[in-house]
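>>> Would you be able to build a 3D model of this:
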Amino acid sequence: MADSQPSSDSVILAWGSGEDGQLGMGDWVDKEWVCSVKALEGRDVTAVVAGSRNSLAICDDGRLFTWGWNQRGTLGHPPDTKTESVPSLVKALDDVNIVQAAIGGWHCLAVDDQGRAYAWGGNEYGQCGEEPEKKEDGSKALRRDITIPQRCAPKLSVRQVAAGGTHSVVLTEDGHVWTWGQPWPPGDIKQIYMPVRVQGLERVRLIAVGAFHNLSLLEDGMLWAWGNNEYGQLGTGDTQPRSQPIPVQGLSGLALVDIAAGGWHSIAITNSGEVFAWGRGEHGRLGFGDDKSSKMVPQKVQLLSGEDIVQMSCGGTHSVALTRDGRMFSFGRGDHGRLGYGRKVTTGHPTEVTINLPPPKSSSTTTSTSTNERWFVKFVACGGRHTLAIANWINEQQEQTISG
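Next up, the predicted model:
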């Protein structure tokens, strides 16, 4: 089903579950086809993040917009409403330039262009990095919810933030990794209120965090992992959890350029566009063609061979791959339309996601889509049961420039 004509040549795409307003469409309806988020057209969005039940977008001017589930203050303003289906500005961060953000189980993190980190949302496990408040009887207790974004990790100069189910991880400018909150499933270990440096990691280039597992890609190309491991998501060849980082097996000699972590699965991408996946395989989220096989060490996703993948995102039970020429392939659990295929199908076979949007009003093509013009996706983000993407309308000459 085609969407109405976009007013801008840059759009935010959304599909999947809409029950909490996380698609930003102004309603609470699931979308089985790719649709555009009208409220964000013309805002020059540079990044999007899809959480378990909410979403956010960062604009070129550093402004942050959020929408979706708000019962724990995850939208960054007082939870006067349980859900919000239209993107709204996070006013508490309007005086800083946000450059990157993350959504965890029910908390959010962001970092500005000065390396200052912020946190808000659920905080009962210390995931927002706030010290416990002292009560009248002398005891200390955490605030359950932090509804207005506030500084966290104030002593750190942060480059990247990542959020897990109930914990937070940041990468600092000096290449170190720090963490706080509840890094294991609640009840397994005592939570950490203030940032603690992860030992054994130097010169880290990129981090990715799942529900309770963590990945760090070093400058030398080595990939390290730690945390929960019941489905082999650490890639260590077993299912034993690790409290300290350990090298991921089977990737030596590969030039890794990107990593991604879903709820219980992990992905790595090489500079030649090859994809390696491991961890929980239920619903086909690893892309190996079946719907259940978990992998305890990374294995090449042969079904994506030749597609030249440049970025991937992992959701709770599905994954989306982005090619160099701006196409998307999705696979995994299909209910609520989260795969964007127009039907609620679950599949382990990566299948291209069709973008049935008409040309923008600014395009020279006004009546039908020219073979020389099309929507080009440049970033994807998977949430619990929905997916977001950023796409630009390009012509053949622009495509040749992008492809290099």
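
>>> Going by C-alpha atoms from here, please, whenever you check contacts or count neighbours.
Fine.

>>> OK, contacts around the residue nearest to G337 when sequence neighbours are not counted?
Excluding the flanking residues, the one nearest G337 by C-alpha to C-alpha, 6 or more residues apart in numbering is E32, at 4.0 Å. Applying C-alpha atoms under 8 Å, 6 or more residues apart in numbering to E32 gives the contacts W15, G16, H336, G337, R338, L339, G340, Y341, G342, R343, K344.

>>> what about 7 Å?
E32 is in contact with W15, G16, H336, G337, R338, G340, Y341, G342, R343, counting by C-alpha atoms under 7 Å, 6 or more residues apart in numbering.

>>> Please apply the same query to A39.
V86, P87.

>>> Surely it is within a helix?
Yes. Under DSSP: H, G, I helix; E, B strand; the rest coil, A39 sits within a helix.

>>> and the gap between it and A102?
Distance check for A39 against A102: by C-alpha to C-alpha, to the nearest Å, it reads 21 Å.

>>> Next: A119.
Using C-alpha to C-alpha, A119 is found at 10 Å from A102.

>>> the more surrounded of these two?
Applying other C-alpha atoms under 10 Å to A119 and A102 shows that A119 carries more neighbours, namely 30 against 24.

>>> any idea how far G126 is from the more buried one?
11 Å.

>>> Next: Q160.
To G126, Q160 is 19 Å away according to C-alpha to C-alpha.

>>> just N214 next, same as before
Distance from N214 to G126, by C-alpha to C-alpha: 18 Å.

>>> ditto for Q114
24 Å.

>>> who's more crowded, these two?
Legend: neighbour count by other C-alpha under 10 Å for Q114 and G126, higher for G126 (24 against 13).

>>> Could you also give me the structure for this second sequence? I'd like to compare it with the first:
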Amino acid sequence: MDEEAPLRFYGCGINSFFQLGPLVSECPSQSAGAAAQASDDGSGAIIQGQNIHFSSQEKKSVLHLPQPLALERYVAEEDGLVQDIACGATFTIALTSRGVPYQWGTVNGRAYPEPSRVSLGVPLRCLQVSCGRKHALALMEGGFVTSWGVGYFGQLGQGDNLSSDRPRLIHHLDPPRLGGDRVVAVACGGQHSAVHTAGQSVFCFGFNRYGQVGQGQACNKISTPRPVNMSGIGSSQIRQLVCGRHHTSVLTDKGQVFSWGASSFGRLGLPDPKKIVGLPTEVPAFRCCPLAALACGDFHVLGLGVDGRAYAWGYGSEGQGGLGATLHLRTPRPVEGLEGSRIAQIACGAWWSMVVTEAGRLYTWGYGDGGWLGLERASKLPYVEPCPPVTKYGATCSFDSDFNACLPAVVSTLSHLRVEKVVAGGGHTIIMARRIQRRFSRAERKVVQGFDGHEMRRGGREGIRRKQERWGCWVWKGLCLIPAGMQTEPRALKMLTRAPLLPPRPPLLFLPPHTLRRLSCPAPDLQRRGAVKAVMYRA
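Take a look at the predicted model:
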């Protein structure tokens, strides 16, 4: 039987603009919600210029491995628990279970070192938040939309190019203005925004130099929401709307993908497109293998198939495509290195890709100089120029990058956790995960019975056991019992020389930690027949 632990948050990447928030190790003792109540007016420290790397506050500017974040200490109890997170280039927004957004980082030149409650200005619950590079949109009850942040290209939808520190209603998207229709989802790109309504209409606004607003032709900017001609989707329903740096994509309930905007590097997934595609155009690669989800980076895209496989296309000079090479992908290709793992969620940072498997393991790949991949780096990496994939590389370096992961790699420092969701921005990653507290069932205790002539009893003299929560395992009679699907932390792995990955089946592994010298896997035929309920490894 599994007991669900509280949701915890971990961050890695660049923290120069406070976008990762307070770390547990750096967080002072204070009551939950104190910072939120103090900053409810939306005030923050104004920072002049961009030289924030040498802030007077003691913050780690780069975290190469995921570190626990102390977000719950700054969220007021009456606002509920954090249930979703969105990331921009230099800021992060969290949404609580009671529809209250909190933001931290640097927004419109104003720094929020700690999570601060965002005052929406209207007494409505927030349902969804989306972040662009330097702006954000929030969807509220009733279909109302607010925007704030940088608005140089009209991406706030207010009819001007003004920026705003506080959320303002986009009156052009009010339900009465839409003839009774209402917005059901919002999305933000580099400098443009998009929404779709319950009536299957799409509205875009903002920077349009590459046709990403979907008006059929390019112009510098469109500062008010404009409808996009979506007649090409026919009777299909819009399932998801996503935005990249200079393009926009729509996923339908039939698994079809429609894209428009800049086509360079193959980010639209079209076989032979023009330089600028001004109207929604179907990606033919997914007519036979429909998708269930989409995620956009700056210049590349990930797709999640209904079969649980991940697909990539677009920019790939740092290995974002996950094929072991550094080439752009003009059409969608299946990501390699994930065979045998069914994908549950996909996400993209600006220059990197991430997936979460159904087993709760996080894989990342792509450009990783800033530590946002959460991977441990090797001391020496091969130097590779963009070339045909004659040889597949797991990790490389190039003339402008010290670390490129060209194939998916598991984030081993989170192996003791079950990752539920991952989000990323322009230079940071935030992970939502739980620690599964495993308890042995009666059937599993019977399996243990008989080994070494002892019995596993609760509180018995011969069956004394000790739960190691930190290692995610149990210690009993000198044996380390690790439930299936649960990995130990690196500290425990160091104690087990040459420890293999835990198999997905036998529910228990018995490892003698003090006398272990070599490990050997159980007979494959026994695993296939399912005859092995527990396996004991001895020196």
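
>>> Would you pull the TM-score for this pair?
Overlay of the two chains. TM-score (TM-score structural alignment, normalised by the length of the first structure): 0.83; 359 aligned residues with a C-alpha RMSD of 2.5 Å.

>>> follow-up on the earlier one: and the contacts of E32 of the first structure, which are buried?
W15, G16, H336, G337, R338, G340, Y341, G342 (16 or more other C-alpha atoms under 10 Å).

>>> And the residues you listed, which is closest to I259 of the first structure?
R338 (21.2 Å; C-alpha to C-alpha).

>>> What does that closest one correspond to in the second structure?
In the second structure, the residue matched to R338 of the first structure (TM-score structural alignment) is W372.

>>> Confirm its match sits in a strand?
No. The assignment for W372 of the second structure, made by three-state DSSP, is coil rather than a strand.

>>> helix or strand for the closest residue to it other than its chain neighbours, which one?
Of all residues not flanking W372 of the second structure in the chain, G13 sits nearest, at 3.8 Å (C-alpha to C-alpha, 6+ apart). Here G13 of the second structure sits within strand 8-14, counting by DSSP states H and E.

>>> what range in the first structure matches the helix or strand that that strand is followed by?
For strand 8-14 of the second structure, the succeeding helix or strand toward the C-terminus, using DSSP H and E, is helix 34-38. Counting by TM-score structural alignment, helix 34-38 of the second structure pairs with no residue of the first structure.

>>> elements contacting helix 34-38 of the second structure?
If you count contacts as 3 or more C-alpha pairs under 7 Å, 6 or more residues apart in numbering; DSSP states H and E, helix 34-38 of the second structure packs onto strand 110-117.

>>> Can you name the next helix or strand after the strand it packs on?
Sequence-wise, the next helix or strand downstream of strand 110-117 of the second structure (DSSP H and E) is strand 126-131.

>>> Read off where the helix or strand just after that next one ends up in the first structure.
Moving toward the C-terminus from strand 126-131 of the second structure, the next helix or strand (DSSP H and E) is strand 135-140. Counting by TM-score structural alignment, strand 135-140 of the second structure pairs with residues 107-112 of the first structure.

>>> to the chain's geometric centre, what's the distance from the matching stretch?
12 Å (C-alpha atoms, centre = their mean, to the nearest Å).

>>> mean deviation of it from the second structure?
For stretch 107-112 of the first structure, the mean deviation from the second structure after alignment is 0.8 Å (mean C-alpha distance after the TM-score superposition for the first structure).

>>> what's in contact with that stretch?
If you take C-alpha under 7 Å, 6+ apart as the criterion, stretch 107-112 of the first structure is touched by 74, 96-103, 117-122, 158, 160-161, 163.

>>> Please pick the buried ones from those.
If you count burial by 16+ other C-alpha under 10 Å, the buried members of the contacts of stretch 107-112 of the first structure come out as 74, 96-103, 117-122, 158, 160-161, 163.

>>> Regarding the residue opposite Q244 of the first structure in the second structure once aligned, what is its secondary structure?
Under the alignment (TM-score structural alignment), Q244 of the first structure pairs with L279 in the second structure. Assigned with three-state DSSP, L279 of the second structure falls in the strand class.

>>> Count the neighbours of L279 of the second structure for me.
22.

>>> could you list every residue that touches P247 of the first structure?
By C-alpha under 7 Å, 6+ apart, the contact list for P247 of the first structure reads L223, W224, A225.

>>> hey, where'd the helices end up in the first structure?
In the first structure, the helices defined using DSSP state H lie at 396-403.

>>> ok, back up a step: what range in the first structure matches the strand holding G13 of the second structure?
Counting by TM-score structural alignment, strand 8-14 of the second structure falls onto residues 11-17 of the first structure.
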